[in-house]
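Enquirer: predicted model and sequence below, questions to follow.
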Amino acid sequence: MNPTALQNINIGVDVGKSQLDIHIRPLDLFFTVENNDKGIKEAIKTIAKHQPKRIVVEATGRLEMPFIMACSEANLPFVIANPLHIKRFAGAIGRRAKNDRLDSELIAHYAEAIQPKLTELKAENIRLMSDLVIRRNQLLSMQTMEKNRIQILPKEMHSTIKPILTAMKNQIDKIEKKLIKLIDTCPEYHAKNTLLQSVPGIGH
């Protein structure tokens, strides 16, 4: 038997635009991976070995979605937590420090102490969310390529690229609106709708 199976393993994940900071409690293990497909796969592989009771991620509205989809596909128990609940917990235990490592440690401590209920998303919503996130990332990559191209091409060629950029932006906006509707089916996100609207790239 895996020794960690005998422990109540709780994991806190602090999600940033470029990286995931992960703390495993009570083992006091900390590691960081890039917030991309490769990094997420690495994180899931490491996390799965510890057979966690729960993996807690704050609800922000976009950055954590690929990681959550990966947890769901790997049948790992996850909690999408209302950031206000974690903030109140931090106040209750007198935590003031603010950096990525301490944030992930705080989230793991919250997971262990509060033992929040696991998040259950409808299977059809998870699949659609995953497809939408993948398609959004594809469009963003294509958009970046076209923006780079317009920087090196003569002005006479710009008129052939600008309509493409406009069309891509419209498609990205539509996808983000669909994501918001799906995200709102999760109570933790619905309660933080104002926070979702403040996330760059979502709801604007």
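Expert: Received the coordinates, thanks. All figures in this text were calculated on a predicted structure; none of them were measured in a lab.
Enquirer: could you use CA atoms for every contact and neighbour count after this?
Expert: Fine.
Enquirer: quick one: contacts for the residue sitting nearest the centre point of the chain?
Expert: Closest residue to the average C-alpha location of the chain: Glu64 at 0.4 Å, with Cα atoms, centre = their mean. Contact analysis of Glu64 by Cα atoms under 8 Å, 6 or more residues apart in numbering lists Val15, Val57.
Enquirer: mind checking the longest helix of this structure?
Expert: If each helix of the chain is counted by residues according to DSSP state H, the longest one is helix 123-152.
Enquirer: now for Pro52: which residues touch it?
Expert: Ala5, Asn8, Ile9, Asn10, Ile11, Leu76, Pro77.
Enquirer: again, 6 Å this time
Expert: Counting by Cα atoms under 6 Å, 6 or more residues apart in numbering, Pro52 makes contact with Ile9, Asn10.
Enquirer: hmm, who's touching stretch 134-141?
Expert: Ile172.
Enquirer: starting at the chain centroid, how far to that stretch?
Expert: 15 Å (Cα atoms, centre = their mean, to the nearest Å).
Enquirer: now do the buried residues in it.
Expert: Within stretch 134-141, the residues that count as buried by 16 or more other Cα atoms under 10 Å are Arg136, Leu139.
Enquirer: could you do stretch 182-199 as well?
Expert: Those would be Leu182, Ile183, Asp184, Cys186, Glu188, Tyr189, His190, Lys192, Asn193, Leu196, for stretch 182-199 by 16+ other Cα under 10 Å.
Enquirer: and those, which two are the farthest apart?
Expert: Leu182 and Lys192 (13.8 Å; Cα to Cα).
Enquirer: rebuild the buried residues of stretch 182-199 as a markdown table, extending it with secondary structure and distance to Leu140.
Expert: Listed next are the buried residues of stretch 182-199 as a markdown table, based on DSSP: H, G, I helix; E, B strand; the rest coil; distance: Cα to Cα, whole Å:
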| residue | secondary structure | distance to Leu140 |
| --- | --- | --- |
| Leu182 | helix | 20 |
| Ile183 | helix | 20 |
| Asp184 | coil | 23 |
| Cys186 | coil | 25 |
| Glu188 | helix | 27 |
| Tyr189 | helix | 24 |
| His190 | helix | 26 |
| Lys192 | coil | 25 |
| Asn193 | helix | 24 |
| Leu196 | helix | 19 |
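Enquirer: relative to Arg127, which of those is nearest.
Expert: Leu182 (10.9 Å).
Enquirer: and the nearest residue to the closest one once chain neighbours are set aside, how many neighbours does it have?
Expert: Spatial nearest neighbour of Leu182, chain neighbours left out: Asn125 (6.7 Å); criterion: Cα to Cα, 6 or more residues apart in numbering. If you count neighbours by other Cα atoms under 10 Å, Asn125 ends up with 14.
Enquirer: next one for the comparison:
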Amino acid sequence: MSGETFVGIDVSKARLDVAILPSGEIFAVDNTASGLAELLIRLSEAQPHLVVLESTGGLEQAAVLALYEAGWPATVLNPRRVRHFSRALGQHAKTDRIDAMVLARFAQTMQPEAQVPSNAFQWSLEAILTRRRQVVELLNMERNRLNSSQDAYVQQDLREVIHYLEGRREQLDQALRDAIQRNPKFQATYDVLTSTPGVGPVMAWTLLAQLPELGQLSRQKIANLVGVAPLNRDSGTVRGHRSIWGGRASVRQVLYMSAVSGVRWNPTLKAVYQHLIGNGKPTKVALVACMRKLLVYLNAMVRDQAPWQVQSVA
């Protein structure tokens, strides 16, 4: 353990600040192709046990992909986790170099699991899916404005914008379908996922793009990763309400919609939901349980590359 090397990388648009422990070395490279090549050369000398970066809205993607392709284990952290860790250390000053060292200390102390490597195809799929989500959000905003507008000219303008955005959404849907069809491995997994009642194209696209760990982790780990595993809130003799928290919010949001559909059309999830409601569980608790059940089923199906079969509720 003492001989292992941990690396923290603070990402900005122009630069990558890198800290290495236990040596304490700190350096910076440009966030460009040539800078990434220099980073990989420096890391080949350090032989890192784990590289940790912070999610920065996509600026980290090129670095993460380069690390994966070079074979270095890496993970991208939620900024909230890093912020809490920094406060626990009593580190209140903030610079890029300090942030890189905090990330390296997080890696050394907490040793989070390395993420399953993504590839260039997966990054592209996620980018298209993200753009689709943005277009859908714009559509909802314009529809709400149409519902509240009283002016005929504004209403017509809104209808034209809505028509345009609906066309853009259809084109993005087709781009996602075409991308999946060009990749036999992803197409096979897509077919497995969509064989499940309640799992439509958007759910399958989201899992393929944003949950590459699906089928490779245990049921508990995949539930924790997405954020649908209930967390205890106990202290002494007090037993608090179990709740879900953290995880990949974008995956969890789509999983929720699939669970809502599933409790109507999927016989297994419908039986689970009715059983929980019959035992007095609140609707929200029952739906979260169905989300977790559905995710666990899909995890096993992708692992075995086996289509949906009616599952035992027990």
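Expert: That came through fine. These numbers come from a predicted model, not from an experiment.
Enquirer: tm score of chain vs chain?
Expert: Here the TM-score for the pair of chains, by TM-score structural alignment, normalised by the length of structure 1, is 0.63; 150 aligned residues with a Cα RMSD of 3.4 Å.
Enquirer: how about Gln76 of structure 1, what's its match in structure 2?
Expert: Residue 76 of structure 1: Leu, not Gln. Residue pairing (TM-score structural alignment): Leu76 of structure 1 is matched to Trp72 of structure 2.
Enquirer: neighbours of its match, just the number please.
Expert: 20.
Enquirer: how far away is it from Val7 of structure 2?
Expert: For Trp72 of structure 2, the distance to Val7 of structure 2 equals 11 Å [Cα to Cα, to the nearest Å].
Enquirer: ok, Gln115 of structure 1 - contacts?
Expert: Gln115 of structure 1 touches nothing, counting by Cα under 6 Å, 6+ apart.
Enquirer: what do we get in structure 2 for it?
Expert: Under TM-score structural alignment, Gln115 of structure 1 pairs with Gln111 in structure 2.
Enquirer: that match and Ser2 of structure 2, how far apart?
Expert: Counting by Cα to Cα, the gap from Gln111 of structure 2 to Ser2 of structure 2 is 13 Å.
Enquirer: could you do Glu142 of structure 2 as well?
Expert: 57 Å.
Enquirer: comparing these two, which shows the higher neighbour count?
Expert: For Glu142 of structure 2 versus Ser2, neighbours defined as other Cα under 10 Å are more numerous around Glu142 (18 against 6).
Enquirer: so that one, which state does it fall into?
Expert: Recorded secondary structure, Glu142 of structure 2: helix (DSSP: H, G, I helix; E, B strand; the rest coil).
Enquirer: kindly report the same for Arg105 of structure 2.
Expert: Per three-state DSSP, Arg105 of structure 2 ends up helix.
Enquirer: count the neighbours of it for me.
Expert: Quick note: Arg105 of structure 2 (other Cα under 10 Å) scores 23 neighbours.
Enquirer: same question for Gln134 of structure 2.
Expert: Neighbour tally, Gln134 of structure 2, other Cα under 10 Å: 12.
Enquirer: so what's it up against?
Expert: Per Cα under 6 Å, 6+ apart, neighbours of Gln134 of structure 2: none.
Enquirer: need the helices for structure 1, in chain order.
Expert: 37-49, 65-73, 83-92, 100-114, 123-152, 158-183, 187-190, 193-198.
Enquirer: to Ile24 of structure 1, which of the ones you listed lies closest?
Expert: Using Cα to Cα, those put helix 100-114 closest to Ile24 of structure 1, at 6.7 Å.
Enquirer: mean per-residue distance, that closest one to structure 2?
Expert: Compared with structure 2 after the fit, helix 100-114 of structure 1 shows a mean deviation of 0.4 Å (mean Cα distance after the TM-score superposition for structure 1).
Enquirer: show me what that helix is packed up against.
Expert: strand 10-15, strand 19-25 (3 or more Cα pairs under 6 Å, 6 or more residues apart in numbering; DSSP states H and E).
Enquirer: which stretch of structure 2 lines up against the last one?
Expert: Okay, so that is strand 19-25 of structure 1. Using TM-score structural alignment, strand 19-25 of structure 1 lines up with residues 15-21 of structure 2.
Enquirer: and that stretch, how far out from the chain's middle?
Expert: Counting by Cα atoms, centre = their mean, stretch 15-21 of structure 2 comes out at 24 Å from the chain centroid.
Enquirer: identify the residue of structure 1 aligned to Thr95 of structure 2.
Expert: Thr95 of structure 2 maps onto Asn99 in structure 1, by TM-score structural alignment.
Enquirer: could you measure from its match over to Gly16 of structure 1?
Expert: 11 Å.
Enquirer: neighbour-wise, which of these two wins?
Expert: Legend: neighbour count by other Cα under 10 Å for Asn99 of structure 1 and Gly16, higher for Gly16 (14 against 10).
Enquirer: quick one, strands of the stretch 151-300 of structure 2?
Expert: Ranges of strands within the stretch 151-300 of structure 2 are 234-235, 238-239, based on DSSP state E, counting those that start in this stretch.
Enquirer: packing partners of the last one?
Expert: Translated: strand 238-239 of structure 2. Secondary elements touching strand 238-239 of structure 2 (3+ Cα pairs under 6 Å, 6+ apart): none.
Enquirer: tell me the residue in structure 1 aligned with Leu36 of structure 2.
Expert: Aligned partner of Leu36 of structure 2 by TM-score structural alignment: Ile40.
Enquirer: residues touching its match, list them.
Expert: By Cα under 6 Å, 6+ apart, Ile40 of structure 1 has no neighbours at all.
Enquirer: swap in 10 Å and give it another go.
Expert: Shown in contact with Ile40 of structure 1 (Cα atoms under 10 Å, 6 or more residues apart in numbering): Gln19, Leu20, Val33, Glu34, Thr46, Pro66, Phe67, Ile68, Ala70, Cys71.
Enquirer: and Ala209 of structure 2, by the same measure?
Expert: Applying Cα under 10 Å, 6+ apart, the residues near Ala209 of structure 2 are 118, 121-130, 186, 251.
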